[in-house]
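Student: here is a sequence with its predicted model. Questions after.
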Amino acid sequence: MSTKTVLITGATSGIGAALFEQYTQNGEQVIACGRDKTKLAAIAERAYQTCSFDMTVPHEIADATQHINLIDILILNAGNCRYIDNAKAFDGELFSDVISTNLTALGWLLQYLLPKVSSGGQVVFVSSSATILPFPRSEAYGASKAGIDYLANSLRFDLVEEEIDVTLIHPGFVKTPLTDKNTFNMPFLITSEEAAKRMIKGIDKRKKYLHFPKRLTFLLKFISFLPSSLWQALITRK
């Protein structure tokens, strides 16, 4: 099999770092992207290329990626999670920040990187199982991830003629620096390494939709079919 060029955003932390490690161990050429120049420098010798940019700043993306040629697998993984702690005193700035980072930034990334994806390549969107059901305090995070779902599923149709596949991923709870901040119970929590392993397996099979761990995602899907009064009581139970 020929070596693939894989670009990963958010490659210096959490799932992105685990993907970087496993793809490089598999002999792929990995372009590692992130904001932290120190962390990127630490992996530069093992990376095919590194790109440092703030993905909410379009000209930084343009400058950092101008020397990238062809990409076989584009993994849009980077994102943030912040919660609305007081719905009545809604934090519009927080909401805007999360939407900008998790969703709007993808438009800029696609503008500068999608033209570099080869015919027969793949674009991978890392969304969240939080879009299966609404959760308390997740107005900003959930809305941004729901937007990613629609973006991925719509883009899939428009890339058929380009022979580019789109994979949408719904991870459950994964142990990362982001989830380490959570103060609530996270059922069926898995490691970043396990998440990366499942993602790579699904990407290799060119799956349109990938969700895991299924103990959680199937449970959420089942709950979503219950009468709204029942699942709301379940979701909001302390």
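Tutor: Perfect, thanks for sending it.

Student: C-alpha from now on. contacts and neighbour counts both.
Tutor: Noted.

Student: roughly how far apart are the most centrally placed residue in the chain and Ala152?
Tutor: Computing the C-alpha centroid of the chain and ranking residues by C-alpha atoms, centre = their mean puts Val126 first, at 2.5 Å. To Ala152, Val126 is 10 Å away according to C-alpha to C-alpha, to the nearest Å.

Student: and for these two, which residues touch both?
Tutor: Leu168 (C-alpha atoms under 8 Å, 6 or more residues apart in numbering).

Student: stretch 160-180: how far from the chain's middle?
Tutor: Centre-to-centre, stretch 160-180 and its host chain are 4 Å apart (C-alpha atoms, centre = their mean, to the nearest Å).

Student: start to end distance for stretch 120-131?
Tutor: Note: stretch 120-131 ends 29 Å apart using C-alpha to C-alpha.

Student: put this next to the first one:
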Amino acid sequence: MNTVLITGATSGIGLQLAMDYANSGAIVYACGRNQERLCDLKRQFGNLHSLAFDLTDLEATKVALNNLEYIPDLWILNAGDCEYINNGHLDSKLVKRIFDINVLGLTNAIEACQPYFRKGQRIAIVGSIASEVALPRAEAYGASKAAVSYLARALQLDLKPQGVEVSIIYPGFVKTPLTDKNTFDMPMVISCEQASKEIRRGLAKGHSHIYFPKTFTSMLRLIGALPYRWQNVLTSKLLAQ
């Protein structure tokens, strides 16, 4: 890929992807809300351009993406957030916060980027393996990522005739500043470097669905194919609560 645009590029997987693609020689548009981190990235890489804006603000997103000097070949829509429900007590404000960034922020990015979509481009949308099976305390996060997965799969169908390919990424646990806040065990957790490698390799091969780490995501996909009652029993045993 010659030009890559990455949302959520100031932390975690997005930051690692921005650095790895910049190191490979690609022109990178790093998007995020952390202006200081974006400035640091820009100082490190002469081929990296920073765009500071809030994805939950549609107009600000459109303004930021209105005049790209280089048209991306690859759009990595990665920005997201995670908060967990405590003791089964739903919090509507918490759910709204998560959906605002994970779902509406994603649709804002797509709406702002779509005037640039051209044949031969690829859109990569970062979801989560949590979208494929119900997990403890993940009522808000898992539901938002299920919406992301459905949206991305529908987009695959709608953009295919235009020659625009859509890849959906389903990570398991990745060690990031976000997951560092987790108070439970994270089975088979991997580093951001490993996650970036899996994503870049999958996208380079043109994979439409990218799962990693293989063992953990395969286990959850298998569980997700079982009756719901069995799923609950198995996930309770697999994941520490």
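Tutor: Okay, I see it. Everything quoted here is computed from the prediction, not taken from an experiment.

Student: TM-score, when you put one on top of the other?
Tutor: After superposition, the two chains reach a TM-score of 0.94 (TM-score structural alignment, normalised by the length of structure 1), with 235 aligned residues with a C-alpha RMSD of 1.4 Å.

Student: just to revisit the earlier point, how far away is the residue nearest to the centre of structure 1 from Gly172 of structure 1?
Tutor: Taking C-alpha to C-alpha, one finds Val126 of structure 1 at 11 Å from Gly172 of structure 1.

Student: how big's the offset between the longest strand along structure 1 and structure 2?
Tutor: Identified as the longest strand of structure 1 according to DSSP state E is strand 117-126. Its aligned residues in structure 2 lie a mean 1.0 Å from strand 117-126 of structure 1 after superposition (mean C-alpha distance after the TM-score superposition for structure 1).

Student: who touches the helix or strand just after that strand?
Tutor: With elements assigned by DSSP states H and E, the helix or strand that comes after strand 117-126 of structure 1 is helix 139-158. For helix 139-158 of structure 1, contacts defined as C-alpha under 8 Å, 6+ apart pick out 80-84, 94-96, 98-99, 102-103, 125, 127-128, 130-131, 134-135, 164-168.

Student: what's near enough to touch Phe87 of structure 2?
Tutor: Careful, residue 87 of structure 2 is Asn; it's not Phe. By C-alpha under 8 Å, 6+ apart, Asn87 of structure 2 lies in contact with Arg137.

Student: excluding its backbone neighbours, what's nearest Met174 of structure 2?
Tutor: For residue 174 of structure 2 the amino acid is Val, not Met. Ile190 (4.9 Å; C-alpha to C-alpha, 6 or more residues apart in numbering).

Student: what about the helices in structure 2?
Tutor: For structure 2, applying DSSP state H gives helices covering 12-23, 35-44, 58-64, 92-99, 105-113, 139-159, 192-204, 214-224, 228-238.

Student: turn the ones you listed into JSON lines, including distance to Asp180 of structure 2 and mean neighbour count.
Tutor: Shown next, in JSON lines, are the helices of structure 2 (distance: least, C-alpha to C-alpha, whole Å; neighbours: other C-alpha atoms under 10 Å):
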{"stretch": "helix 12-23", "distance to Asp180 of structure 2": "10", "mean neighbour count": "22"}
{"stretch": "helix 35-44", "distance to Asp180 of structure 2": "19", "mean neighbour count": "16"}
{"stretch": "helix 58-64", "distance to Asp180 of structure 2": "28", "mean neighbour count": "17"}
{"stretch": "helix 92-99", "distance to Asp180 of structure 2": "18", "mean neighbour count": "16"}
{"stretch": "helix 105-113", "distance to Asp180 of structure 2": "23", "mean neighbour count": "20"}
{"stretch": "helix 139-159", "distance to Asp180 of structure 2": "16", "mean neighbour count": "19"}
{"stretch": "helix 192-204", "distance to Asp180 of structure 2": "12", "mean neighbour count": "18"}
{"stretch": "helix 214-224", "distance to Asp180 of structure 2": "19", "mean neighbour count": "16"}
{"stretch": "helix 228-238", "distance to Asp180 of structure 2": "20", "mean neighbour count": "14"}
